[in-house]
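Asks: Dropping a prediction and its sequence here:
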Amino acid sequence: MDDDAVRDTERGGAGAEGLDAAVLGGFLAVLDRLGARERVAYLLHDVFGLSPGETARVMGGSPDGAARCARRARERLRGGGPGRDGGDPGARRALVEAFLAAARARDAVALAALLAPDAVAYSERGPVHGAPAVAAAAAGLAGPGVLLRPALVEGAVGAVAHVDGRPVAAVSFGFRRDRIVGLEITTGRDGLRALGPVFPEG
């Protein structure tokens, strides 16, 4: 390798190191927006992929509390939470209706077409990444005897799954343009009660 090539390689390496440092600095600055418990919940649940139960064992408290803490952290980092970036509510309701219809049909291909490629689903089992995996998880929401109803979940467009008239899971959606980019899946009586879903009339 000649001297010019060596110098180019060294400059490229130095540039990459500078970029890595800048990205790390930005990530740490973002984490500084969070409270201590939110930061721990976000790192354990979202970054390292621990379930809410495992996160709760580290943090103390209940799995529902750990999941809510991680959810609040995501909302603060995103600037207000899923679905609150000023998009057209009517278009989002139509997108959710199409998503629910595909979920009822257990059609993972149709579900994936409504998702951003980098979509993420968060549940008590930890995060699931990528449109195909999220679509497969969503298809599982509408098993036999499950009724999916549109609802407002913590003020965001979402849905609630019922079995024998009893709510068993709630889903809120995050959006990017004309695709769903995030799902928050909450189960358990305490978790659902804390969300306080609101159902449209009719």
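Replies: Alright, I've got the coordinates.

Asks: can we go C-alpha only for contacts and neighbour counts from here?
Replies: Fine.

Asks: Skip the chain neighbours and tell me the closest residue to residue 42.
Replies: Leaving out its chain neighbours, the residue that sits closest to residue 42 by CA to CA, 6 or more residues apart in numbering is residue 70, at 4.8 Å.

Asks: Toward the C-terminus, what is the element adjacent to the longest helix along the chain?
Replies: Counting by DSSP state H, the longest helix found in the chain is helix 3-31. Proceeding N to C from helix 3-31, the next assigned helix or strand is helix 36-41, under DSSP states H and E.

Asks: Structure two is appended below for comparative analysis:
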Amino acid sequence: MDDKWLAERFEADRPRLQAVACRLLGSANEADDAVQEAWLRLSRSDTRDVKNLSGWLTTVVARVCLDMLRSRRSRREVPLSPDDESIPDAADPEREAMLAESVGQAMLEVLQRLAPAERVAFVLHDVFGVSFEEIAGIVGRSPVAARQLASRGRRRVKAASEDRRAPDVARHREIVEAFFQASRAGDFQALLAVLDPDVALRADEAALRMGVRTGWLTSELRGATAVARHFAGRAEAAQLALVDGVPGVVWAPGGTPRVVFGFTIRNGRVVEIELAADTERLNRLKIEILP
């Protein structure tokens, strides 16, 4: 394939690859290394027979991350907390702090306690909607075993999340309602008021495919201005809901949930909005639509 075309395709996939690597490794700097390694492997590989280059790149990044996690575990090392003053790469503390906010420091701490294969299976499937057949090839297990790995990781994450869940659910709902109402009304300034300046909008593969078909979502977005523009006037068909007891928003045409909007809130502002449309994932959620 033409080198220029490959480079353009890689740059188009870079935001997603970076997001995958950040979630898997919990370190923005290590994620950069993993994505760069994926580029090197792409530039050295014959990809003429690759039908899904985006999927191929995701697999490569995930394998690189899995190797890094196993190496880290064998040395009994974990990435430094973004709040740790001893971070050696002092030039980039803001990027590490941004990662902590977008993923959630509590979630990073929970993920670090998972075995590497559990972490990869859980993150790839539950966050990015990668199939268990694809995950099986990455972790070197059968699809059934990959499903079990993700299930174990999910149980541990859920238990830790329940322990850490903020008691002020009413405040969380108030912020989600303010976002929802501003989106419906197309009130750009009101949306900016509830969004963190570095808010991230992410979607699993099912939601991304749905958005690409309708022209509603094309890529990961970051920044209050971009996210506010994206949502202004777009929530007419959505409904407030409790998702596993946490206030969120759901699009449920005919009463069947098709897309769930999860909100991560820090210091009274939305720092992440995650769109989930994967059918298996939605079926595991307890969704209660609110008046």
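Replies: Okay, I see it. In this text, all values refer to a predicted model and were calculated from it rather than measured experimentally.

Asks: Quick TM-score on the pair, please.
Replies: After superposition, the two chains reach a TM-score (TM-score structural alignment, normalised by the length of the first structure) of 0.59; 168 aligned residues with a CA RMSD of 4.4 Å.

Asks: which residues of the second structure does the strand or helix carrying residue 158 of the first structure align to?
Replies: Using DSSP H and E, residue 158 of the first structure maps to strand 156-163. Aligning strand 156-163 of the first structure against the second structure (TM-score structural alignment) gives residues 246-253.

Asks: got the buried residues for the strand ranked longest in the first structure?
Replies: Counting by DSSP state E, the longest strand found in the first structure is strand 166-176. In terms of neighbour count (16 or more other CA atoms under 10 Å), strand 166-176 of the first structure has its buried residues at 167-175.

Asks: For my notes, please list these in TSV and give distance to residue 75 of the first structure for each entry.
Replies: Converted to TSV, the buried residues of strand 166-176 of the first structure look like this (distance: CA to CA, whole Å):
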residue	distance to residue 75 of the first structure
167	24
168	23
169	20
170	17
171	15
172	12
173	12
174	10
175	13
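
Asks: Residue 78 of the first structure: which of those residues is nearest?
Replies: Comparing the buried residues of strand 166-176 of the first structure against residue 78 of the first structure with CA to CA picks out residue 174 as the nearest, at 10.0 Å.

Asks: so what's whichever residue in the second structure pairs up with that closest one up against?
Replies: If you follow residue 174 of the first structure across to the second structure using TM-score structural alignment, you land on residue 264. By CA atoms under 8 Å, 6 or more residues apart in numbering, the contact list for residue 264 of the second structure reads 104, 270-273.

Asks: Could you rerun that using 6 Å?
Replies: 270-272 (CA atoms under 6 Å, 6 or more residues apart in numbering).

Asks: and after the strand or helix carrying residue 11 of the second structure, which helix or strand comes next?
Replies: Taking DSSP H and E as the definition, residue 11 of the second structure sits inside helix 3-25. Downstream of helix 3-25 of the second structure, the next assigned helix or strand under DSSP H and E is helix 28-44.

Asks: Residue range in the first structure corresponding to the following helix or strand past that next one, please.
Replies: Using DSSP H and E, the helix or strand that directly follows helix 28-44 of the second structure along the chain is helix 53-74. For helix 53-74 of the second structure, there is no aligned range in the first structure, judged by TM-score structural alignment.

Asks: And for stretch 169-178 of the second structure?
Replies: Using TM-score structural alignment, stretch 169-178 of the second structure pairs with 89-98 in the first structure.

Asks: average offset between the matching stretch and the second structure?
Replies: Following superposition, stretch 89-98 of the first structure is found to deviate from the second structure by 1.7 Å on average (mean CA distance after the TM-score superposition for the first structure).

Asks: any idea how far that stretch is from the chain center?
Replies: 18 Å (CA atoms, centre = their mean, to the nearest Å).

Asks: go on, stretch 176-194 of the second structure?
Replies: 22 Å.

Asks: Pull out the buried residues from it.
Replies: By neighbour count on 16+ other CA under 10 Å, the buried set for stretch 176-194 of the second structure is 176-177, 179-188, 190-194.

Asks: Now do the end-to-end distance for it.
Replies: Using CA to CA, to the nearest Å, the end-to-end distance of stretch 176-194 of the second structure comes out at 9 Å.

Asks: which outside residues touch that stretch?
Replies: Taking CA under 6 Å, 6+ apart as the rule, stretch 176-194 of the second structure contacts 228, 231-233, 235-236, 269.

Asks: Go through those and name the one nearest residue 29 of the second structure.
Replies: Looking across those and measuring by CA to CA, the closest to residue 29 of the second structure is residue 269, at 25.7 Å.

Asks: Quick one: neighbours of the closest one, just the number.
Replies: 20 (other CA atoms under 10 Å).

Asks: need the contact list for it.
Replies: Counted by CA under 6 Å, 6+ apart, residue 269 of the second structure has contacts 194-196.

Asks: cool, and residue 12 of the second structure?
Replies: Applying CA under 6 Å, 6+ apart, no residues contact residue 12 of the second structure.

Asks: Residue in the first structure paired with it?
Replies: So residue 12 of the second structure corresponds to nothing, using TM-score structural alignment.

Asks: How much space separates residue 12 of the second structure from residue 243 of the second structure?
Replies: For residue 12 of the second structure, the distance to residue 243 of the second structure - CA to CA - is 32 Å.

Asks: cool, residue 164 of the second structure as well?
Replies: 16 Å.

Asks: and what of residue 86 of the second structure?
Replies: Distance, residue 86 of the second structure to residue 243 of the second structure, using CA to CA: 38 Å.
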